[in-house]
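# What would the 3D arrangement of this be:
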Amino acid sequence: MTKTTRVTKLLQKVQEGSKEAYDELFPLIYKELKRIAYSKLKKERDDITLSETALVHEVYMKIVDQDSLAAESKSHFMAIAARCMREILIDHARAKKREKRGGSQRDITFIDELMEAHHQAEELIDIDAKLKELAQLNERLAKVVELRFFGKLPIYQVAQVLDVSKSTVKRDWDKARGWLYKELKEG
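So this is what the prediction gives:
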């Protein structure tokens, strides 16, 4: 049985309510999640010894806390993980921004060391805001950005998740990047 098939079967068991399937699923996708986290965090700072591990654990805890997991395949699960990574990084960036504005209350997370400089948090918040605007204009373009930028999914997996062709994903990716570049540059 291939790893992808095994992950899909475990996801079906998770949907049926099996907590044991969660425990078996995590080690199977751990390295891939860690690779995605490392790829994303590599842009954030140079010395990321444990940060990607912490981000993966945050993602796993967030997924486990959901009442139901509606992932039909490994690609779909990775898309859900990408969305969770985005939410965690954005929450962390907002906390850094609050801290800069004198907020004395501090959220405790496993990834307190992710953002080294304030401007990185600002940029991430700006990207998130523009991504929300893009979603109002074209939800599929926003999903492509989320899956490619935050999830680091390859074109073929994005196509599987969104149930479109690879060429459609490539066109959407080009359009979305162009729109975001223009919007962020103007802002």
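# From now on I want contacts and neighbour counts done on CA atoms only, so please keep to that.
Will do.
# who are the neighbours in contact with the residue nearest in space to the middle of the chain?
The centroid of the chain falls nearest to Ala82 when counting by C-alpha atoms, centre = their mean (2.4 Å). Ala82 makes contact with Glu146, Leu147, Phe150, Gly151, Lys152, according to C-alpha atoms under 8 Å, 6 or more residues apart in numbering.
# ok, so what distance separates the second one from Ala82?
Put plainly, it is Leu147. Note on Leu147: its distance to Ala82, by C-alpha to C-alpha, to the nearest Å, is 6 Å.
# What of the third one?
When C-alpha to C-alpha is applied, the distance between Phe150 and Ala82 equals 6 Å.
# sorry, back to before: in what helix or strand does the residue nearest to the centre of the chain lie?
helix 74-100 (DSSP states H and E).
# how about the helices in the protein?
Taking DSSP state H as the criterion, the chain carries its helices at 3-15, 19-42, 51-64, 74-100, 118-137, 139-145, 155-162, 166-186.
# Could you also give me the structure for this next sequence, so I can compare it with the first?
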Amino acid sequence: MLQENESVTRLLRRWSSGDQKALDELIPVVYVHLHRLASGCMRGERPDHTLRATALVHEAYLRLVDSDLELRDRIQFYAMAARLMRRILVDHARSLNCEKRGKRPDKLVFDDGLFVGPQVDAGLVALDDSLNLLAIRDQRKSDIVEMIYFGGLTYEETALALKTSESTIHCELKMAKAWLYQDLSRNRGSAEADD
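Okay, the predicted model is just below:
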């Protein structure tokens, strides 16, 4: 595992320095972990979800490769992958919601196979809205939720990425979960009252 971690970090630094061959070497090294992250993200989704883990990995990877971010190490790389996977899942849910309401989505998805039916995941959209509100109030708590639940990072990896202790991560995650639960409950109650 240590050798893989060092390899990813070394390849990311070479790639960030402009070595495109490093990207070709990086793909097979990170693919399995990215697929594991995507599977973790998809575990929380409903069973009939039309987006699959492999498509999520490919889309996240394409977005990472097309970005101009300078990724220093594997933890930063996987944290960014987690953020992108969350964004992709939310964009997917929002586009399905637009289609269901007769509106055209803003973007066309690169893989038509991603959409099989008109199911909508309002829960993910609501969670994304709550996470965005939490980020306005406390960016670090939002980042912790994203890294652990969407990215599958451990408390130790999250602590390293955010340059803090594992006990701080544990404490802040508890507070973030309580805040999200309260916000989602409040919003669910007001949405039901509107119906």
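# now stretch 51-61 of the first structure, how far from the chain's geometric center?
Chain-centre distance of stretch 51-61 of the first structure: 11 Å, with C-alpha atoms, centre = their mean, to the nearest Å.
# and that stretch, how far from the second structure on average?
On superposition with the second structure, the mean distance recorded for stretch 51-61 of the first structure (mean C-alpha distance after the TM-score superposition for the first structure) is 0.7 Å.
# who's in contact with that stretch?
26, 30, 33-34, 37-38, 41, 81, 84-85, 88, 109-111, 113-114.
# Most widely separated two among those residues?
For the contacts of stretch 51-61 of the first structure, the farthest-apart pair by C-alpha to C-alpha is Phe26 and Glu113; their separation is 23.6 Å.
# gap between the equivalent of Leu114 of the second structure over in the first structure and Arg106 of the first structure?
Under the alignment (TM-score structural alignment), Leu114 of the second structure maps onto Asp112 of the first structure. With distances taken as C-alpha to C-alpha, Asp112 of the first structure is found 10 Å from Arg106 of the first structure.
# and if you look at Leu11 of the first structure?
35 Å.
# And Lys34 of the first structure, by the same measure?
Distance from Lys34 of the first structure to Arg106 of the first structure, by C-alpha to C-alpha: 26 Å.
# do Lys152 of the first structure as well
Plainly put, Lys152 of the first structure is 29 Å away from Arg106 of the first structure if you go by C-alpha to C-alpha.
# same deal with Lys62 of the first structure?
Counting by C-alpha to C-alpha, the gap from Lys62 of the first structure to Arg106 of the first structure is 19 Å.
# and if you look at Leu134 of the first structure?
On the measure of C-alpha to C-alpha, Leu134 of the first structure and Arg106 of the first structure end up 30 Å apart.
# Give me the more crowded residue out of Lys152 and Arg106 of the first structure.
More neighbours surround Lys152 than the other of Lys152 of the first structure and Arg106, with 21 against 11 (other C-alpha atoms under 10 Å).
# who's in contact with the more buried one?
Contact analysis of Lys152 of the first structure by C-alpha under 8 Å, 6+ apart lists Ile36, Ser39, Lys40, Ala82.
# cool, and Ala38 of the second structure?
So Ala38 of the second structure contacts Ala53, Thr54, Leu56, Val57, Met85, Gly151 (C-alpha under 8 Å, 6+ apart).
# Out of these, give me the two with the largest separation.
Thr54 and Gly151 (15.0 Å).
# ok now stretch 158-172 of the first structure, how far from the chain's centre?
For stretch 158-172 of the first structure - counting by C-alpha atoms, centre = their mean - the centre lies 18 Å from the chain centre.
# measure it end to end?
Termini of stretch 158-172 of the first structure sit 11 Å apart (C-alpha to C-alpha).
# Same check on stretch 69-79 of the second structure?
13 Å.
# coming back round to it: can you report how many residues lie near the nearest residue to the match of Leu114 of the second structure once chain neighbours are set aside?
Leaving aside its sequence neighbours, Asp112 of the first structure sits nearest to His92 (C-alpha to C-alpha, 6 or more residues apart in numbering; 7.4 Å). Residues lying near His92 of the first structure (other C-alpha under 10 Å) number 23.
# contacting residues for His92 of the first structure?
Going by C-alpha under 8 Å, 6+ apart, His92 of the first structure touches Ile111, Asp112, Met115, Ala121.
# Compare those with the second structure and list the overlap.
Mapping the contacts of His92 of the first structure onto the second structure (both residues aligned by TM-score structural alignment, their matches' C-alpha atoms under 8 Å) leaves no pair still in contact.
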